[in-house]
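[1] sequence plus predicted model, see below.
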Amino acid sequence: MNINWNGVFPAISTQFNNDGSINYESNARMLEQLINDGIDGIIALGTIGENLSLTPQEKRDFIKHTVDTVKGRIIVLSGCAENTAQAAAQYAKDIQDSGVDGLMLLPAMVYRGCAKETLTHYQTVARATKLPIMIYNNPVTYGVDIDIEMTAVLAKESNIVAIKESTTDTRRLTELQSRFGDRFTLLCGVDDIALESILLGATGWISGLTNVFPQESVALMKLARSGRLKEARELYRWFMPLLRLDTIPKLVQAIKLAEQIVGRGSENVRAPRLILEGEERTYVENTIKHALATRIDLSKFNLN
């Protein structure tokens, strides 16, 4: 199964109105901005997209709206996060003809399965759909590590084609390449090791802060992939305090607040999440304020 999931992929937020309903107009506007800023694709309904805060019908409506808005201009992947393998498989079946390009599949939510149970979850979904699938391996957040031996089992499923590597251990990228060669497309899923991951062979970057600073994200990817490391390090040093926001427990609220500050969206979230207050809010506001005050002129890199 040939895919080209390379480049910068913002994990977009799901925008809400003040009453908690989905603000489709805001999401469409956000998508247009991101496309104009040169990103390569997006992940809808991931962690930043508050997947588990949406009803089953809202998820299906949202991904249809996203595909209809994008109109094939960039790659659209949908997060698939459900409590059971059956529910995840049903979601995959329901959207496979929507025009979406693939799935980012998470382990079963709530219940943390053992290795055999986790493999069964992924196999069940893969065999239920014709869509290409990206493994989302994030043991830090979801408590399940899809290790090298488990990956070897999943490599037998022809439509499991990519891995979003989020263990925070960059050695895993080398281990995956040593074992599987180019069998999987590898994407970095942790913002504050993005440059390291690209240099170690990740060809894609799934990012939260890319929603807020997409042009800088695209520039970092281009500089790193073209071997312009001195310039990449300069941009990365500026970016690092921002990228840290993607690694804190309240990353969704932090990124949505950042989107609001720069005029790209609203910080509205669904309970049990609440908007940031006090020191947490001040920290995000000060981080964004400093970044804007010290923003690098990207034209100096001559990337066109």
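    Yep, that arrived. Residues are numbered from 1 along each chain as shown.

[2] when you work out contacts or count neighbours from here on, use the C-alpha atoms and nothing else.
    Fine.

[3] ok, and what's touching whichever strand or helix holds Ala87?
    Assigned by DSSP states H and E, Ala87 belongs to helix 85-95. By Cα atoms under 8 Å, 6 or more residues apart in numbering, the residues outside helix 85-95 that reach it are 60, 63-64, 80-82, 103, 108, 120-122, 124-126, 128-129, 131.

[4] next structured bit after that helix?
    With DSSP H and E setting the assignment, the helix or strand that follows helix 85-95 is strand 102-105.

[5] report the buried members of the contacts of helix 85-95.
    Buried subset of the contacts of helix 85-95 (neighbour count, 16 or more other Cα atoms under 10 Å): 60, 63-64, 80-82, 103, 108, 120-122, 125-126, 129, 131.

[6] widest-spaced pair of the residues you listed?
    Lys64 and Thr120 (27.7 Å; Cα to Cα).

[7] and the helices in the stretch 151-300 of the chain?
    In the stretch 151-300 of the chain, the helices defined using DSSP state H, counting those that start in this stretch lie at 171-180, 194-199, 214-225, 229-243, 251-261, 278-293.

[8] any chance of CSV for the ones you listed, columns mean neighbour count and distance to Ala155?
    CSV is the format used below for the helices of the stretch 151-300 of the chain (neighbours: other Cα atoms under 10 Å; distance: least, Cα to Cα, whole Å):
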stretch, mean neighbour count, distance to Ala155
helix 171-180, 15, 8
helix 194-199, 21, 21
helix 214-225, 21, 26
helix 229-243, 17, 31
helix 251-261, 23, 31
helix 278-293, 14, 40
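
[9] out of those helices, which is closest to Asp145?
    helix 171-180 (11.2 Å).

[10] out of the buried ones among the contacts of helix 85-95, which is nearest to Ile261?
    Taking Cα to Cα as the measure, Ile261 sits nearest to Ile63 out of the buried ones among the contacts of helix 85-95, at 25.7 Å.

[11] what's the burial count for Thr170?
    19 (other Cα atoms under 10 Å).

[12] for it, give me its contacts.
    193, 196-197, 200.

[13] that older thread, just the ones of the contacts of helix 85-95 in strands?
    80, 103 (DSSP state E).

[14] thinking again about what came up before, need the contacts of Thr170 in TSV (columns: distance to Leu257).
    Formatted as TSV, the contacts of Thr170 follow (distance: Cα to Cα, whole Å):
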residue	distance to Leu257
Ile193	22
Glu196	27
Ser197	27
Leu200	32
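
[15] one more structure, for comparison:
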Amino acid sequence: MKIDWQGVFPAVTTQFKEDLSIDVKDTQRVVDDLIRDGVTGIIAMGTCGENNSLEADEKRTLLSAIVEVVNRRVPVVVGVSEMTTPRAAAFAADAEKIGADGLMLLPAMVYVPKPEELVAHFTQVAGATRLPIMLYNNPTSYRVNIGTDVLEALKPIRNIVAVKESAADTRRFTDLFNAFGDRFTLFAGLDDVAFEGLLLGAQGWVSGLTSAFPQESVMLVKALKAGDIALARDIYRWFLPLLHLDAEHDLVQSIKLAEQIMGRGSERVRMPRLPLSGARRAEVTAMVEQAAATRPSLKMTKAA
């Protein structure tokens, strides 16, 4: 499937059974529900999918299951997050064989590379596949910034086509556009600056909280695309307290708890993460329940 790099691509969660083995069927259900709610793409095994908590064979099994349930209704973009470049290249090649439509490629984990090492990593992985690639820039979480010097060096690599920008500084969107024009399609990657990123030229949104509130996420992006800034701003103001969770250290636990409260998934996570507890759990629960009681989609349904 040729990817139309625009719209809402939720970073879907991986569902686990009580023994913390992968619940393939429930993960498929979560993905299917999101597609039915109108998302335009699926990000499998990103941060929210707990990529680095999965074994190599589990990643391939899970990707196969997600490709199967999606059944070409929307593009499937899979996270490539490995400790070494050869492992990342091997997974990229396998993902293409399994049926993924694109890759979301991260720097190699743990080691903080110099720019030339970052270029070499991305180049080698891109060379292992024909799939289109979205680079994932998240300097806060991964201590690596994909600077304009790196992107300039990668311009000749035609299957590197997009950048998921998760820096909190929204000036990056304008700086990247000014430097590269439309060479790289930009995606907003940090939920609590998604509105700003989309206004500044991002064509799509890779979102965590969409897993709990997909209808509002789709409404927000559609309103912006239609030029209805007032409606988009109202949705964003309602959404922002929850979207801040995506920028916190415990984002995965918070998003999965939100999913559970909304009846969409389970809060189970693999160690070293643990489910939220105590005051933090109560805080996030109250936020989600407040949002659920005031969600814009309910108001529009009643008005209709």
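    Happy to help now that I have it. Computed from a prediction, not measured in an experiment: that's the story for all the values here.

[16] just the contacts of Thr170 of the first structure now: which is nearest Asp246 of the first structure?
    Distances from Asp246 of the first structure to the contacts of Thr170 of the first structure, taken by Cα to Cα, are shortest for Ile193, at 11.0 Å.

[17] the closest one and Thr168 touch, don't they?
    Yes - the criterion here is Cα atoms under 8 Å, and Ile193 of the first structure meets it with Thr168 at 7.4 Å.

[18] shared neighbours, these two?
    If you check Ile193 of the first structure and Thr168 against Cα under 8 Å, 6+ apart, no residue is contacted by both.

[19] identify the residue spatially nearest to Ala44 of the second structure, adjacent ones excluded.
    Residue nearest to Ala44 of the second structure in three dimensions, not counting chain neighbours: Val78, with 4.6 Å by Cα to Cα, 6 or more residues apart in numbering.

[20] report the aligned residue range of the first structure for stretch 235-246 of the second structure.
    Under TM-score structural alignment, stretch 235-246 of the second structure corresponds to residues 235-246 of the first structure.

[21] in which helix or strand does Leu135 of the second structure reside?
    Assigned by DSSP H and E, Leu135 of the second structure falls in strand 133-137.

[22] just the buried ones among the contacts of helix 85-95 of the first structure now: which is nearest Ala224 of the first structure?
    Looking across those and measuring by Cα to Cα, the closest to Ala224 of the first structure is Leu103, at 26.6 Å.

[23] how near is the closest one to Ala11 of the first structure?
    13 Å (Cα to Cα, to the nearest Å).

[24] aligned to Val67 of the second structure, what sits in the first structure?
    Per TM-score structural alignment, Val67 of the second structure is aligned with Val67.

[25] its match against Val100, yeah?
    Yes - taking contacts as Cα under 8 Å, Val67 of the first structure lies within contact range of Val100: 6.2 Å.

[26] next, show the common contact partners of those two.
    Between them, Val67 of the first structure and Val100 share the contacting residues Val76, judged by Cα under 8 Å, 6+ apart.

[27] show me what contacts Leu220 of the second structure?
    So Leu220 of the second structure contacts 231-232, 235-236 (Cα under 8 Å, 6+ apart).

[28] and in the first structure, which of those residues remain?
    Using both residues aligned by TM-score structural alignment, their matches' Cα atoms under 8 Å, the first structure keeps these contacts from these: 232, 235-236.

[29] for Lys116 of the first structure, see how far away the equivalent of Ala202 of the second structure over in the first structure is.
    In the superposition onto the first structure, Ala202 of the second structure corresponds to Ala202 when matched by TM-score structural alignment. Per Cα to Cα, Ala202 of the first structure is found 27 Å from Lys116 of the first structure.

[30] between these two, who's got more neighbours?
    Taking neighbours as other Cα under 10 Å, Ala202 of the first structure and Lys116 compare with Ala202 leading, 26 against 9.

[31] from what I can see the more buried one touches Arg172, true?
    No - contact between Ala202 of the first structure and Arg172 fails when scored by Cα under 8 Å: they sit 10.9 Å apart.

[32] now do the same contact list for Gly79 of the first structure.
    43-46, 51, 103-106.

[33] the same query, at a cut-off of 7 Å, please.
    Shown in contact with Gly79 of the first structure (Cα atoms under 7 Å, 6 or more residues apart in numbering): 43-46, 103-105.

[34] repeat that for Val8 of the first structure.
    Contacts of Val8 of the first structure by Cα under 7 Å, 6+ apart are 39-41, 204-206, 218.

[35] hang on, it in a strand?
    Yes - using DSSP: H, G, I helix; E, B strand; the rest coil, the assignment for Val8 of the first structure is a strand.

[36] gap between it and Thr47 of the first structure?
    17 Å.

[37] count the residues that sit near Asn51 of the second structure.
    21.

[38] next: Ser166 of the second structure.
    Ser166 of the second structure: 26 neighbours (other Cα under 10 Å).

[39] help me confirm that it comes into contact with Asn137.
    Yes - between Ser166 of the second structure and Asn137 there is a contact under Cα atoms under 7 Å: 5.7 Å.

[40] what's in contact with stretch 172-181 of the first structure?
    Here stretch 172-181 of the first structure makes contact (Cα under 7 Å, 6+ apart) with 148, 200.

[41] centre of the chain to that stretch, how far?
    The chain centre lies 21 Å from the centre of stretch 172-181 of the first structure; the measure is Cα atoms, centre = their mean, to the nearest Å.

[42] could you do stretch 276-284 of the second structure as well?
    The chain centroid and the centroid of stretch 276-284 of the second structure are separated by 24 Å under Cα atoms, centre = their mean.

[43] ok, residues contacting that stretch?
    The contact list for stretch 276-284 of the second structure, computed with Cα under 7 Å, 6+ apart, reads 253-254.

[44] go again using 10 Å as the cut-off
    Identification of contacts with stretch 276-284 of the second structure by Cα atoms under 10 Å, 6 or more residues apart in numbering yields 241-242, 245, 250, 252-258, 267-269, 275, 285-287, 290.
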